Structures are given as C-alpha cells and as structure tokens.
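Peer 1: just a sequence and a predicted model for now, questions to come.
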Amino acid sequence: MSPHIGNENQQPGASSAPTRRRGQVELRRDQAKSMQSDRYLLDSEEETPFTKTDPWRVLRIQSEFVEGFGTLSELGRAISVFGSARTPRDSPYYAVGEEVGRLLVEAGYAVITGGGPGAMEAANKGACEAGGMSVGLGIELPFEQGMNEWVDLGINFRYFFARKTMFVKYAQGFVVLPGGFGTLDELFEAMTLVQTQKVTSFPIVLIGTQFWGPLWDWVRNTLLANGMISEKDLSLVHLVDDPAEAVRLVLADTAAHSGP
C-alpha cells in the first residue's frame, strides 16, 4: 500500500500528482512543492520583513490552538497512541496497534493518533471497529500522508508544536509502538514533561521489548551511568510486548493518579 493515502480518491491519471495539506488547504502538483509553514516560521531568511510575516503567523498559530481546544474539549478520557507511519498492514505491530485501539475503547477511552497510515491507522481502526471515538491529529508534511479512513474526528495542523500540545493536553497517557524520529520526538518530549513536572501522572508504555530494549539499555547504561538522569527517571516508562498488558499498565497508572 502506498503511504500517500490522501491520493486514493484522485481521478484516474492523476494518482501520481503530489498532494499535501496545509491546515485546511489542500495543495496539488506545483503548489504542493511550496515551503511548509513550520519551515517558514523556524527557518526564515534574514531579509524577511518581520512586520509583514510573523504577526500574521501568530494569528494563524492562535487559530490552530483555538480550533484544537474547541474541537477536543469535550472528548473525555483518551489515550494517545504513537507509532510509525511506515508500519505495513501485514506487520505484527499493525495487529498489536489494532488490539490496543480496541482494548482502550472497551475500557471507555477514546484513541488519539497522528491520523496517518501504519501504526496510527491500526490504532484508529481498532478503536473505530470497537465502536469508540477514533481521533486523528494530522500535520503538514513535505509528502502527503492524509487522514486514514478509520478516523472519526480529524484535525489538520500546520505547526508541530500546536499539534503536540493536543496530544498531551487531551490524553491521560501514551502507548508507543515501534517508530522512527517522529515517534521518538513525541516519546522523549512526554518523558521530559513528566520528569520536569510540567504534567503529572502521565503514564507512558512502550510496546516491543526487542525494538525498544536497546534504546532503553542505552538510557540506563549511558545516561544514568553518566549522571545525566536519575534512577527514578527510569520508572517513567514501562516496556512490554503484550497489548493487553500495555493497556492495563497505562490505565492502572491513570486510575491511580486520578482525582476523586
């Protein structure tokens, strides 16, 4: 299956046309090659007039927060599930993602993902087929992923930091399947937020001991050994293989720290 899910509904002969979303705007062909909003913001040329660009970006950023807050404020209990967009449908981890989505819904939780293909699609599919709320938070990228077909409630973002806020603000924990840089980014940011007490009682469970084990060995044998983190920081994360155990752990931690 092609990762460019957003192109599936194009007319015959146009399937190879590049397509990319910029917030609510869909760009195709040459327009899809334009610079991403995050890059405009973070990689500005010195000669770019500040008064003609950044104030408008502030308003656009504000609108993304308003849209996200307004849409998700009544979501209820939810868990964010992360994992690679490149996970194929015949991968064992895809099946694990489906099971995680199903089990979370059966426990009364909504499922939030990045809305793309791969592991994200798997978790959304499990949640949707179980009759629960399946949420996707998409992002503008240089290649189009599109919102997978199992998303019931989808929001497309221009800016990573606005999107990342929604993953944490409206979830009570993270379940993390194997993934690449994007997954690692979300994982380490969540760990940092808990470590620095920016958020509290936020359980994080990694699924796939063979996949995550070498990374966690490095955390223990290099970061901890060199005094870069403390012993208690190792308890921020659980490593498991069984999806039922992952859901049990993330929900147990959530329940243990929930208010009366």
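Peer 2: The structure has been received and is ready for your questions.

Peer 1: going forward, measure contacts between C-alpha atoms and count neighbours the same way
Peer 2: Will do.

Peer 1: and the helices in this structure?
Peer 2: 37-42, 50-72, 92-106, 119-129, 160-169, 181-195, 209-218, 243-257 (DSSP state H).

Peer 1: so which of those helices is the most surrounded?
Peer 2: helix 119-129 (a mean of 29; mean count of other C-alpha atoms under 10 Å).

Peer 1: take this one as well and set it beside the first:
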Amino acid sequence: MRANRRERRQGQAVVRGNLVPESTHDQRLLARQGPADWVHQDPWRVLRIQAEFVEGFGQLAELPRAVTVFGSARTPADSTEYKVGRELGRALAQAGFAVITGGGPGVMEAANRGATEVDGGVSVGLGIELPFEQRMNDYVDLGIEFRYFFVRKTMFVKYSCGFIALPGGFGTLDELFEALTLVQTHKVTSFPVVLMGSEFWGGLLDWVKSQLCGTGKIAPHDLDLITVTDDVDEAVRIITDSELNRSRRREDEEESVRAQVAEPQ
C-alpha cells in the first residue's frame, strides 16, 4: 500500500503521500494572484530562487568541460535511440567531457549510463520538480534537484560547451530552441548545437528552412547554428573542434594583449 504512494522531488527534499502539494513551485510562481498577494509572497520566493542558484553554482563550479545531452524521458531501454544515447555518453566521456542531462529516464539515462562506463567519466543529472513522478536515474554521479525551470536551464548553459539533442518531446524542443536563441543573439558564443537523428529531425529542419528562413523570420546564416547527424563520432568531433577553436582564439587574444602591453610607449 505504501509503495503506491505519490512521490515528488522538491529541490533537495522528497515528499510523499498526503504531503505532496497540488501544484509545483513553478506553477505557484507564475500563477496570477489577487492585487496584493504577490507583495507578501514573491519577495520571499526570491530568496529561495537565489538559494537554488547558489547551490547549483557551488556544486558545478569545478565540473570539467561538459556537454549537455537532451532527449525524451519516454524512450524505452531496448530502443535504438537509447542505444545511441548510451554510445554518445560513452564517446563524450572518452573525449574528456562530463555528460550533463536532466537526470531522468529514457535518453537521459542512456547518456548518463554511457558516461559511467568510461574510467574517469563524469555523469551529471539536473532534475526538476514535476507534477508527476520522475526519479533521478541510477547512472548519475552528481545529481542536483531544482524547483524552478529557469534556474535549471541556466545551469545547463553555464556549465556546457555544447548541446546535443536526441529525439524528444516538448521539453527537448523547449531546451533546443532556447539554446539556439542564446547562440543567435550571442548570449553564448562558440556553442555548437547538434541534432542526432536525421529521420526524426528532418521534418523540423525542412520547416525551419522553408517557413522561418524562407519567409525572412531568420537569416540564412542562422541555419549554420544547427548540425544534423546520425554519427556519434561526428557529433563528438563537432564539439571537440569547437572547443579547440575556442581555445585557440583565447590564446590569440591573450597573446595580443601581451604584445600591446610590451610595446614601448
């Protein structure tokens, strides 16, 4: 009987049974309230939001260079997509990258699992409070639970040097297009976005080309922000080459500064 009780993660806490609230922290934050209710509630929420940022920054500050892998939580463990996710996690770890996922099942579990199969591989899960149960998968070495989506998304971007998206649903699309927007607007730079699975992503990419680019909603060069591949090795190579180019640019900038300082006045 007790095994069937409802369960929900709330930040660092787990609540079960009758203690599970009817709404999540995000729902309550975004809810429209009475004229003066927000005065008494939202300022205090800011402290909790601040605490989530501090916790995330503190836990992830010493993480090695990392890649975030997105994909569906509903992917079966015996599917081709799960196999690809596992191979991808393993290949990223072998290339020296930590693997960050949302910490859930499906593709996320697959990528985390692949990373743990490599000696020295680092597997990270950034979980989120949801109105339905979704536990942290068993292949996460470092797991952090968040109440607020926007805090979690900040951690995905701040501590990653690239995104790889496998087939997924609304959550994957949300994260994908937010990443593309940040790159397009130069909020993040030298940040490759790779879509794995040409059959799955092909229709979306055709729509982006015809409806967004074709009608002037985005510029033609914005299409270069996305790479579609079915090859795990190519996906990892794209990330690795981007990191190498970024390191070279940083060295060139530092050399330029040193040269300017050394010039006689």
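Peer 2: Arrived safely. Everything quoted here is computed from the prediction, not taken from an experiment.

Peer 1: compare the helices of structure 1 and give me the one nearest residue 137 of structure 1.
Peer 2: Closest to residue 137 of structure 1 of these, according to C-alpha to C-alpha: helix 160-169, at 6.7 Å.

Peer 1: what lines up with residue 155 of structure 2 in structure 1?
Peer 2: Aligned by TM-score structural alignment, residue 155 of structure 2 pairs with residue 166 of structure 1.

Peer 1: if we ignore the residues flanking it in sequence, what's nearest the residue nearest to the spatial centre of structure 1?
Peer 2: Computing the C-alpha centroid of structure 1 and ranking residues by C-alpha atoms, centre = their mean puts residue 114 first, at 3.9 Å. Excluding its sequence neighbours, the residue lying closest to residue 114 of structure 1 (C-alpha to C-alpha, 6 or more residues apart in numbering) is residue 137, at 4.7 Å.

Peer 1: ditto for residue 167 of structure 1
Peer 2: With C-alpha to C-alpha, 6+ apart, the residue lying closest to residue 167 of structure 1 is residue 80, at 6.2 Å.

Peer 1: what's the one you found aligned with over in structure 2?
Peer 2: In structure 2, residue 80 of structure 1 lands on residue 68 (TM-score structural alignment).

Peer 1: how many other residues sit next to its match?
Peer 2: Neighbour count for residue 68 of structure 2, taken as other C-alpha atoms under 10 Å: 26.

Peer 1: same deal with the one 10 residues further on?
Peer 2: The local packing of residue 78 of structure 2 (other C-alpha under 10 Å) involves 9 other residues.

Peer 1: go on, residue 108 of structure 1?
Peer 2: Using other C-alpha under 10 Å, residue 108 of structure 1 has 13 other residues around it.

Peer 1: returning to what we had before: now do the contacts for the residue nearest to the centre of structure 1.
Peer 2: 82, 120, 136-139 (C-alpha atoms under 8 Å, 6 or more residues apart in numbering).

Peer 1: map it across to structure 2 for me.
Peer 2: Aligned partner of residue 114 of structure 1 by TM-score structural alignment: residue 102.

Peer 1: state the distance from its match to residue 111 of structure 2.
Peer 2: Here residue 102 of structure 2 is placed at a distance of 10 Å from residue 111 of structure 2 (C-alpha to C-alpha, to the nearest Å).

Peer 1: cool, and residue 240 of structure 2?
Peer 2: For residue 240 of structure 2, the distance to residue 111 of structure 2 - C-alpha to C-alpha - is 17 Å.

Peer 1: now do residue 254 of structure 2
Peer 2: Distance from residue 254 of structure 2 to residue 111 of structure 2, by C-alpha to C-alpha: 35 Å.

Peer 1: try residue 82 of structure 2
Peer 2: 8 Å.

Peer 1: what of residue 85 of structure 2?
Peer 2: Residue 85 of structure 2 is 5 Å from residue 111 of structure 2, by C-alpha to C-alpha.
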